[in-house]
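Q: only geometry, no sequence info:
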């Protein structure tokens, strides 16, 4: 089974109405969203941004946002690119513990994460880890599953691997488990997503495919 390396950027697109809506996207990275075609709306706690062709917006590390992508017209494809900044791993007064934990999970979603393992990885006691996350209004279990969902979304948009292979690489029990969790956390129904066929989907997951223009989600009516 091939391992997945987090790309620096990936693309999302939509060919059919009603468009693509994703709720509660959240990365430990700072995020730049570049609109290739169509209309995009970004909603977070502190902003409501709308853009179209060649517009862009920057989002802070850990900022939770909803995304709506609409096609420019009946014959065109709506598309955008999401660029992820590098994330530091050093705990400091300038780095929220949430970000550090989320970064660990996003880079290694297959790991059997729990409080003991995360605390050991960060050089903390599990009790101190829980207390610090609680003070930030965060919970480790929510961090783990949100970042596994984000990892699965990136894999879906950058590889032609099967859903079962993506589920395994993203830390889910199986395809059904992934579909349920992604649906609950991001409001994306994977059964309605039709991905481009490049290979037979049985080979190893190949990273770095986001630059290909054929990386498009097509939503079945």
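A: Here it is on my side, so go on. No experiment lies behind these values; they were computed from the predicted model shown.
Q: going by C-alpha atoms from here, please, whenever you check contacts or count neighbours.
A: Noted.
Q: whichever helix or strand residue 176 is part of packs against which elements?
A: Assessed by DSSP states H and E, residue 176 sits inside helix 175-186. Where contact means 3 or more CA pairs under 8 Å, 6 or more residues apart in numbering; DSSP states H and E, helix 175-186 is packed against strand 20-25, helix 140-158, helix 163-169.
Q: and the longest one with helix 175-186, angle?
A: Going back to what we said before, that points to helix 140-158. Going by axes from the mean of the first three to the mean of the last three CA atoms, to 10 degrees, helix 140-158 is angled at 110 degrees with respect to helix 175-186.
Q: buried residues in helix 140-158?
A: 140, 143-158 (16 or more other CA atoms under 10 Å).
Q: mind listing what's buried along the helix or strand encompassing residue 36?
A: Using DSSP H and E, the element containing residue 36 is strand 31-37. Within strand 31-37, the residues that qualify as buried are 31, 32, 33, 34, 35, 36, 37, counting by 16+ other CA under 10 Å.
Q: so which of those residues is the closest to residue 219?
A: Ranked by distance to residue 219 (CA to CA), the buried residues of strand 31-37 are led by residue 37 at 16.6 Å.
Q: tell me if I'm right that the closest one and residue 81 touch.
A: No - applying CA atoms under 8 Å, one finds residue 37 not in contact with residue 81, separated by 10.1 Å.
Q: need the helices and strands packed on helix 175-186 in CSV (columns: distance to residue 107).
A: Below are those laid out as CSV (distance: least, CA to CA, whole Å):
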stretch, distance to residue 107
strand 20-25, 16
helix 140-158, 8
helix 163-169, 11
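Q: here's the one I want to compare it with:
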């Protein structure tokens, strides 16, 4: 790929070295990862900030496609170039799946209704519990247990709903999207050892085979 970058650089006259090409690609990937994390972040972002993050993700995917086109201009064989294009398509498809999971949630009005109705549930059920206590004086402990169990069950359902609708975060039971990102230590190692002169191309590719 170093030779393809060199050939495309000479053809376009931009003077891009393989190290510059790799640095640009790594920067785009890091920006893509940052935009993905910001978009999936459950708290702390409004609609405008999330829209900017979404635009950043799409822009990064477009830039990565242009990087692949540069390799095509340098004479990269179709089978090798096709693998990168397939990877880009899979990245876009997987991001859309994450986006669907993040965006399509319970309407706000229903969520607010559930949050407000839960504390009022005790008041609504008070006449029934009072009647049950008066008619079952020998088994009053069962009434108290049922009242507590009902409240705990409803609170548990609301907690499950919130967790399923927003599974990304930093809690122990959340999905930390950053665990799936490319480590910076790996990309830094590639950039530091990226070739500059043509005689370094083969050694670099053998080292990172």
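A: Ah, there it is. Note that the structure is predicted; figures quoted are calculated from it, not measured.
Q: quick one: TM-score?
A: The TM-score (TM-score structural alignment, normalised by the length of the second structure) is 0.26; 90 aligned residues with a CA RMSD of 5.5 Å.
Q: residue 177 of the first structure is nearest to which of the helices and strands packed on helix 175-186 of the first structure?
A: Residue 177 of the first structure sits nearest to helix 163-169 of all those, at 7.9 Å, using CA to CA.
Q: tell me which other helices or strands the closest one touches.
A: Here helix 163-169 of the first structure touches helix 140-158, helix 175-186, going by 3+ CA pairs under 8 Å, 6+ apart.
Q: how about the ones you listed in TSV, adding distance to residue 43 of the first structure?
A: Formatted as TSV, those follow (distance: least, CA to CA, whole Å):
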stretch	distance to residue 43 of the first structure
helix 140-158	17
helix 175-186	14
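Q: what's around residue 81 of the first structure, how many residues?
A: Residues near residue 81 of the first structure, counting by other CA atoms under 10 Å, number 18.
Q: likewise for residue 130 of the second structure?
A: For residue 130 of the second structure, the count of nearby residues is 12 (other CA under 10 Å).
Q: element containing it?
A: Using DSSP H and E, residue 130 of the second structure sits in helix 108-135.
Q: so after that helix, what's the next helix or strand?
A: Later in the chain than helix 108-135 of the second structure, the nearest helix or strand by DSSP H and E is helix 140-165.
Q: got the angle between that next one and helix 108-135?
A: Our comparison of helix 140-165 of the second structure with helix 108-135, counting by the same axes, to 10 degrees, yields an angle of 170 degrees.
Q: in the first structure, which spans are helices?
A: Using DSSP state H, the helices of the first structure run over residues 97-107, 115-122, 126-135, 140-158, 163-169, 175-186.
Q: run through the neighbouring helices and strands of the longest one.
A: Meaning helix 140-158 of the first structure. With contacts taken as 3+ CA pairs under 8 Å, 6+ apart, helix 140-158 of the first structure sits against strand 9-14, helix 97-107, helix 163-169, helix 175-186.
Q: which one of those lies closest to residue 44 of the first structure?
A: Closest among these, using CA to CA: helix 175-186, at 14.0 Å.
Q: give the buried residues for that closest one.
A: Of all the residues in helix 175-186 of the first structure, those buried under the rule 16+ other CA under 10 Å are 175, 178, 179, 181, 182, 183, 185, 186.
Q: any chance of the helices and strands packed on helix 140-158 of the first structure in TSV, with distance to residue 135 of the first structure too?
A: Formatted as TSV, those follow (distance: least, CA to CA, whole Å):
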stretch	distance to residue 135 of the first structure
strand 9-14	31
helix 97-107	10
helix 163-169	31
helix 175-186	23
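Q: and the nearest residue to residue 121 of the second structure once chain neighbours are set aside, how far from residue 118 of the second structure?
A: Nearest residue to residue 121 of the second structure, sequence neighbours excluded (CA to CA, 6 or more residues apart in numbering): residue 151, at 8.0 Å. Between residue 151 of the second structure and residue 118 of the second structure the distance is 8 Å, computed by CA to CA, to the nearest Å.
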